[in-house]
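In: Prediction below, plus the sequence it came from.
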Amino acid sequence: MSLTDHADNSPAISGLSDTQAMLIDRYWRAANYVSVGQIYLLDNPLLREPLTHEHVKPRLLGHWGTTPGLNFIYAHLNRIILARDTDLLYVCGPGHGGPGMVANTWLEGTYSEIYPAISDDEEGMRRLFRQFSFPGGIPSHAAPETPGSIHEGGELGYALVHAYGAAFDNPELVVACVIGDGEAETGPLAASWHSNKFLDPVHDGAVLPILHLNGYKIAGPTILGRSDDTVLRQLLEGYGHEPFFVEGSDPMDMHRQMAATLDRVFDRIAEIQHAARAGEAPGTIRWPMIVLRSPKGWTGPKDVDGKRVEGFWRAHQVPIAEARENAAHRRLLEEWMRSYRPEELFDAAGRLLPELRALAPAGDKRMGSTPYANGGRLRRALRRPDWRDHAVAVPSPGGAIGEATRQLGKYLADVLRLNADARNFRIMGPDETASNRLDAVFEVTDRAWMQRTEPYDEHLARGGRVMEVLSEHLCQGWLEGYLLTGRHGLFNCYEAFVHIVDSMFNQHAKWLKVSRGLDWRRPIASFNYLLTSHVWRQDHNGFSHQDPGFIDLVVNKKADVVRVYLPPDANCLLRVADHCLGTHDRINVIVAGKQPAPQWLTADEAETHCAAGVGIWDWAGTDRDGRELDVVMACAGDVPTLETLAAVDLLRQHIPELKIRVVNVVDLMTLQPRSEHPHGLSDNDFDSLFTRNKPIVFAFHGYPYLIHRLTYRRANHANLHVRGFKEEGTTTTPFDMVVRNGLDRFHLAMDVIDRVPGLAGTTAHAKQAFRDRLIEHKQYITTHGEDMPGIREWSWPYRAPSDAGD
């Protein structure tokens, strides 16, 4: 069979024997029993006595509706692992199915190995039940605390993209990804179906999407749940899949259907991979997937208080809502739990019976114990070149012009070369790798592409290490899945549009925060953002492309997780990027420009400056003779640095006696107190840079309020004046962008005059000259369509003190 042939995907008759089907059904019942117990019970886990008020939790939390389907899938995937010795990762899209993920990892033994207090007996079961959605316990989702999970799913939309990220460069892995009805309605999930066009059967693993349709979300029907099979088949085939359907409610019939379908699906995956790895030209691959239709709240109560529950939205959360106080509800709960016949599942000590325990794999083949779900176990150090090999030669400050991200592209090309055999580094981006001046990477690799190609296409290839798709959601999700399973990467994006993944960033940051507190979760490589084509150089694209606010969102997160870097030039960018690629369990955000710009620091100076994160640029200031300082001019970001230095030049020309200190900030987190962030400066160090009583004029890349947030506890905060983006944008010239927002050199110089005591009355001529230049600027750009020559051609006119007399 060729890779493009279609297997018969009509309903299959399984060779599963009655004995095998009964054993799987008992295992499934055990998982359902343990799932229900987690939602409801504080005590009496094996129902040794009738349920009483005290046995039931006072607050009933959790979600039942999706859980029996998740348990059903888990039990059948266990059979596949045992039969085929497969490495399987289970991605649970319905995160509210947390009870099922916890139940299954407890039944297979993984949970008790990781959490010995939750033993594999009756007492362990009692503790397992008590901790669920209980103060001091565990969340109701498949959270970081859940073995086998790389995906919480509390926020829907990301399961399938995470699954593909996990499969890339893991050729022996199959990722079974369960997608619920509700998640199937989200935008990110809709785009994620296209991920199959990027999956290389030679070098990558496989993803098995399982679209689990139970018909309802929280309070109503779902779109795909109400779609008939013909329409659904056409949709999924249009996405490039070969769908197999498993449908019904009779348990024994469903077990036979599912076993037969999984066998056919795994045969199909093996055929595709074998043919591709044997060198057969794959053409268009139609990867198999499963549509599982089962009732919402399957095996739960049919009706409660005369209202339909099973097969309806009322089964979504807690089907029996008053089991603690309402005796009739409590009897109904007990009948429900006893319907699973726990005496056929657990021995007298509360342990899963041996014949059922034998249905789960052993060791790392268990889905709860697979190292792919604890990626730090697989992580290998990324080989990195010496970043100085790509440094720009800077004979004096401002004495060279360079494109920062172009130099970074050369560095990243070397990273790709050094890790070519390991295949553990990828670059993700929404069709902007070349636009962001990283195109040197295409000397080493191509864009990953599994669709047809034309003779005139460029840099498209199976096995490419650069992944481009016009969906920031996919780029973010692919890289998350890739990192969570032990690899390394970089996400480059236009600054304004990274906001599309704000919520995904939030979820990953939360995952890292919790994971860092779990000893058994090994560190994973950091998520590295490169934000370029930034606010101050999107003059030609207009207001829609002008937004630096992502860093505000980032700074909201826990200090031990996030870092924000604003390198002022190419050498600082190289040094910062090299550092970030070597870190783990972090989210690093680097904001850097791609346009030609003056270069300020040599490689050695960049090393020293970036290691500190903040520092005085002695060569730029005029406070070196020991006389009392008049003003601190601080800057963070490449364009703010340029404008600050140009403002210093103006002040040196017009007020030569003024004592100015220039402080450049690379690591934004140094501005926070050390008590708030591990990179923060101590109060003494902060005061030594910024003084305790002198005016500070701070030119910032983003929204000014962020600097005030970071520094409000500092002694000199009252003297701090910040200029940055104030939501003034349009299609204009580069310099007009900074003028519109008051971040230009003339406004900064006037700020100094206004804030240094005694200057306002003696420097009216200088202030008038600066205002006149702003008027000239406006007239010039509206006539000529570009900035004045004096702006475009300005360069730093002074030599560093060490150069004097050369």
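Out: Looks like it arrived, so ask away. All values reported here derive from a predicted model rather than from experimental measurement. Numbering: from 1, shown residues only.
In: From here on, just use CA atoms for contacts and neighbour counts.
Out: Will do.
In: Tell me if I'm right that Arg277 and Asp200 touch.
Out: No: Arg277 sits out of contact with Asp200 when judged by CA atoms under 8 Å, with a separation of 10.0 Å.
In: Compare the two and say which is more crowded by neighbours.
Out: Asp200 (25 against 15; other CA atoms under 10 Å).
In: how much space is there between the more buried one and Phe700?
Out: 44 Å (CA to CA, to the nearest Å).
In: repeat for Gly205
Out: Relative to Phe700, Gly205 is positioned 45 Å away (CA to CA).
In: who's more crowded, these two?
Out: Phe700 (26 against 22).
In: residue contacts, that one?
Out: 635-637, 640, 707, 722-725 (CA atoms under 8 Å, 6 or more residues apart in numbering).
In: one more structure, for comparison:
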Amino acid sequence: MADAATTAPNDLTEHELHALDAHWRAANYLAAGQIYLLANPLLKEPLRPEHIKPRLLGHWGTSPGLNLVHTHLGRVIKARDLDAICVWGPGHGGPAVLAGSWLDGSYAEVYPDVSRDGAGMARLFRQFSFPGGVPSHVAPETPGSIHEGGELGYSLAHAYGAALDNPDLLAVCVIGDGEAETGPLAGSWHANKFLDPVHDGAVLPILHLNGYKIANPTVLARLPEPELDDLLRGYGHEPIHVAARPGDDPLRTHRALARAMDQALDRITLLQRTAREEDAVERPRWPVIVLRTPKGWTGPAEVDGLPVEDTWRAHQVPLPAVRENPDHLRQLERWLRSYRPEELFDDEGRPRPDVLAFVPDGDRRLGANPHANGGLLLRDLPVPGLARYAVPVDKPGATLHEPTRVLGGLLEQIMEDTADRRDFRLVGPDETSSNRLDAVYRATGKAWQEEILVTDEHLNRHGRVMEVLSEHLCQGWLEGYLLTGRHGLFSCYEAFVHIVDSMVNQHIKWLKVARDLPWRRPIASLNYLLTSHVWRQDHNGFSHQDPGFVDHVLNKSPQAVRVYLPPDANTLLCVADHVLRSRDYVNVVVAGKQPCFDWLDLDQARVHCARGAGSWDWAGTETGTGEPDVVLAAAGDVPTQEVLAAAGILRRHLPDVAVRVVNVVDMTRLLPQDAHPHGMPDAEFDALFTRDRPVVFAYHGYPWLVHRLAYRRAVHPHLHVRGYRESGTTTTPFDMVVRNDLDRYRLVMDVIDRTPGLAVRAVSVRQRMQDARTRHHQWIREHGTDMPEIAEWSWTG
């Protein structure tokens, strides 16, 4: 692809070019000032060491390129009246994006003390990477951002998520060349195969190649241009190149980038019009701008005899010893004055008219677009009443249903009810049907823009189910979708959701910070449905057995995380109703897709889920005259079944033992009240679990999590937890629980071993339990299936 400067017409006058350059120089000055200056923001006096911050933090290298993009986006947004946001991918581009929002006035609107004048500039500079101030990267505090600057690899997926079901939105994404080396970003180039040009907006990737990471060159920047073009064309894009080199006249670069922007946007307009008006079905080949700028452009060319500009040394702070080294101080002053701030700001520090000539108005500003504060656009999700979908339960444990299939009916109706407004998506890595949610296909199809064969099922160019075998891409799509004001659900095999551990970390951090910013409006929660879980991956084996995502999430900010383990179909419906309506949380719901006993009718399920944890009196043998002898507790569908089976054995063989059966749906209820908003007061916890009676707890995941959540409770010394202990293989369903000592027989043995006075008088019962485990091992090795007493078991009460 030839340079854009020679392939597109240009209508910009010299005055317009100089106005663009004025904005860019002002942004560069503000970016450098944030890194260095504690005082004297307008350089009204010579720089002195006391004007410099004592700790120099921040990243200069990427800032000039980002400022260039911000400047030129302002021009096209204003000229074309575009509804546009920008996702800033480079990790620490905070100085640039803060500079842009300060210049467009959006920063002062949400932070009035950082006014668009000299006093506000001083505050802008001082607060950057300073105690009590703002981070060095793009963050929730930054107006116009939907992406945490530390999230290398996720920017393009976020941009596509923002564009979904936003037909009038342009989501620009600046991709740093270091970020472009990550696996998630590489996978995200395929998102264009799922972008519907009729109902979705457009994504304009800008691959920003400045050549270096923190200490090394970057791969894509060193590729020969024809090879890079082949790569991008192979991904389905048409590249447009803009290149600036050290010493180039910036006006030439402005002219080239303006032409590239116009060329790209003209192509996007044509592709959308063709699809929307002519019903074209061929997948569009969207433009991508490849922007090459020198690392640390316009900064110091050389420091202490070593080259800096256009090298990795420009990545962070080019002049590191300004307070101590007079030469560095003089260089800094020359550098800052090279932008000619007196031409850019008046005596009061306000930007001059030329600087603001191409700044859009109102909500069209990148710092003020409501899509970047998605809660402003969020509408309540029309979740239908549950009675239509609930399964009848006349008696506990008499019938079985697949909980996620029951949930699928509810999701189908939500898809149907949002067909016109298009603000709900279901995402997952090729598992919607496998996870029994395929009822949604009666309301919508799977998004797909490639060829559709007659043998394909449910593929639809306008579908709202997103399936791709990349958990990173699914997560990024959904985050971008939620952050721009919509709703969704991520369905995933439990063992493989770990792939997005770092992504959910960042989203939780975003939510935690955003809830403390009054101008950030609440967004719909990020909802995970984890199924095909550890206890029913007996057929796939050890590689598919890992329940630890819950542990990972519960390490995070308690204000933002919730974990639910509904034990049957109706409780799953109630939990889903709650999480789909919620705001500003990460909700993890773990529920099986295999046939599961129905324990509670809808009304009982509603009460139980609202309580979060409670006693199932019908399952225990308490007389109501005092505390139980032992508490059998469960969290999760398979542990619940094993606990009830154990309770049935105790009822038959040790009827004089007072057993209380407790079921936990909301894992955060186990925490103290001061540790989590859902935490149980001590008095309530003690009443449910007792203070000093043995508690045998069958838990879905790793047993130490329950100990961690409950370690401050009075009963903790008497708490014994059974759960997954990394013992897995390809085997039978019941053998999975036996291997991990979560089976009914082991639970009965635990009750006998831990209930005072019971071990001696129940020795024969304990021996029967041990014998049953031995029979189990022999049976499965001979027959390959579980024993009839297991396979045909049901609750008899």
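Out: Everything's here; your move. Predicted model, so just to flag it, every value in this text is computed and none were measured.
In: ok, so of the contacts of Phe700 of structure 1, who is nearest Pro371 of structure 1?
Out: Gly637 (40.1 Å; CA to CA).
In: can you give me the helices in the stretch 601-750 of structure 1?
Out: Ranges of helices in the stretch 601-750 of structure 1, per DSSP state H, counting those that start in this stretch, are 603-612, 638-654, 683-690, 705-711, 734-740, 745-755.
In: Give the other helices and strands that the fifth one contacts.
Out: So the one you mean is helix 734-740 of structure 1. Using 3 or more CA pairs under 8 Å, 6 or more residues apart in numbering; DSSP states H and E, no helix or strand is in contact with helix 734-740 of structure 1.
In: Tell me which residues are up against it.
Out: The contact list for helix 734-740 of structure 1 (CA under 8 Å, 6+ apart) reads 536-539, 728-730, 744, 747, 774, 778, 787, 791.
In: Over to the third one?
Out: Counting contacts by CA under 8 Å, 6+ apart, the residues outside helix 683-690 of structure 1 that touch it are 615-616, 632, 663, 671, 673, 696, 714-716.
In: Check the second one too.
Out: Outside helix 638-654 of structure 1, the residues that touch it by CA under 8 Å, 6+ apart are 536, 566-569, 592-593, 598, 620-621, 633-635, 658, 660, 664, 699-701, 743-746, 748-749, 766, 794-797.
In: Next, the buried residues of that helix.
Out: Using 16 or more other CA atoms under 10 Å as the burial criterion, the residues of helix 638-654 of structure 1 that qualify are 638-652.
In: The first one too?
Out: Neighbour-count burial for helix 603-612 of structure 1 flags 603, 606-607, 609-611 (criterion: 16+ other CA under 10 Å).
In: now do the fourth one
Out: By neighbour count, and taking 16+ other CA under 10 Å as the criterion, the buried residues in helix 705-711 of structure 1 are 706-708, 710-711.
In: do the third one as well
Out: In terms of neighbour count (16+ other CA under 10 Å), helix 683-690 of structure 1 has its buried residues at 683, 686, 689-690.
In: show me what contacts the closest residue to Val303 of structure 2 other than its chain neighbours?
Out: What sits nearest to Val303 of structure 2 in space, not counting adjacent residues and going by CA to CA, 6 or more residues apart in numbering, is Leu319, at 7.0 Å. If a contact means CA under 8 Å, 6+ apart, then Leu319 of structure 2 has 300, 303, 328, 332 as its contacts.
In: Any chance of these in CSV with secondary structure and distance to Gln545 of structure 2 as columns?
Out: Formatted as CSV, those follow (DSSP: H, G, I helix; E, B strand; the rest coil; distance: CA to CA, whole Å):
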residue, secondary structure, distance to Gln545 of structure 2
Pro300, coil, 54
Val303, strand, 54
His328, helix, 57
Leu332, helix, 57
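In: Where does the counterpart of Ile214 of structure 2 in structure 1 sit: helix, strand or coil?
Out: Alignment note (TM-score structural alignment): Ile214 of structure 2 maps to Ile218 of structure 1. Under DSSP: H, G, I helix; E, B strand; the rest coil, Ile218 of structure 1 falls in the coil class.
In: what does Tyr235 of structure 2 align to in structure 1?
Out: So, by TM-score structural alignment, Tyr235 of structure 2 is matched to Tyr239.
In: Show me where the stretch 401-550 of structure 2 has its helices.
Out: 403-417, 471-483, 501-514, 549-554.
In: oh, I was asking about the stretch 1-150 of structure 2
Out: 14-36, 63-80, 94-103, 106-110, 118-127.
In: Quick one, which of those helices gets closest to Ala387 of structure 2.
Out: helix 106-110 (44.3 Å).
In: Find me the equivalent region of the closest one in structure 1.
Out: Using TM-score structural alignment, helix 106-110 of structure 2 lines up with residues 110-114 of structure 1.
In: Look up the average distance of the matching stretch to its aligned counterpart in structure 2.
Out: By mean CA distance after the TM-score superposition for structure 1, the fitted stretch 110-114 of structure 1 averages 0.7 Å away from its aligned residues in structure 2.
In: chain center to that stretch: distance?
Out: Its chain's average C-alpha position is 27 Å from that of stretch 110-114 of structure 1, according to CA atoms, centre = their mean, to the nearest Å.
In: hmm, back to that, neighbour count and distance to Ser136 of structure 2 added to the contacts of Leu319 of structure 2, as JSON lines?
Out: Conversion of the contacts of Leu319 of structure 2 to JSON lines gives the following (neighbours: other CA atoms under 10 Å; distance: CA to CA, whole Å):
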{"residue": "Pro300", "neighbour count": "20", "distance to Ser136 of structure 2": "20"}
{"residue": "Val303", "neighbour count": "16", "distance to Ser136 of structure 2": "23"}
{"residue": "His328", "neighbour count": "19", "distance to Ser136 of structure 2": "22"}
{"residue": "Leu332", "neighbour count": "21", "distance to Ser136 of structure 2": "20"}
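In: re the thing from before, any idea how far the match of Ile214 of structure 2 is from Ser294 of structure 1?
Out: Applying CA to CA to Ile218 of structure 1 and Ser294 of structure 1 gives a distance of 16 Å.
In: And Trp336 of structure 1, by the same measure?
Out: 18 Å.
In: Comparing those two, which shows the higher neighbour count?
Out: Taking other CA under 10 Å, Trp336 of structure 1 and Ser294 do not tie; Ser294 has more neighbours (22 against 18).
In: thinking that one is in contact with Ser249, fair?
Out: Yes: here Ser294 of structure 1 lies in contact with Ser249, judged by CA under 8 Å, at a distance of 5.8 Å.
In: sorry, back to before: reformat the buried residues of helix 603-612 of structure 1 as a markdown table; add distance to Leu418 of structure 1.
Out: Formatted as a markdown table, the buried residues of helix 603-612 of structure 1 follow (distance: CA to CA, whole Å):
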| residue | distance to Leu418 of structure 1 |
| --- | --- |
| Ala603 | 22 |
| Ala606 | 24 |
| Glu607 | 22 |
| His609 | 27 |
| Cys610 | 24 |
| Ala611 | 25 |
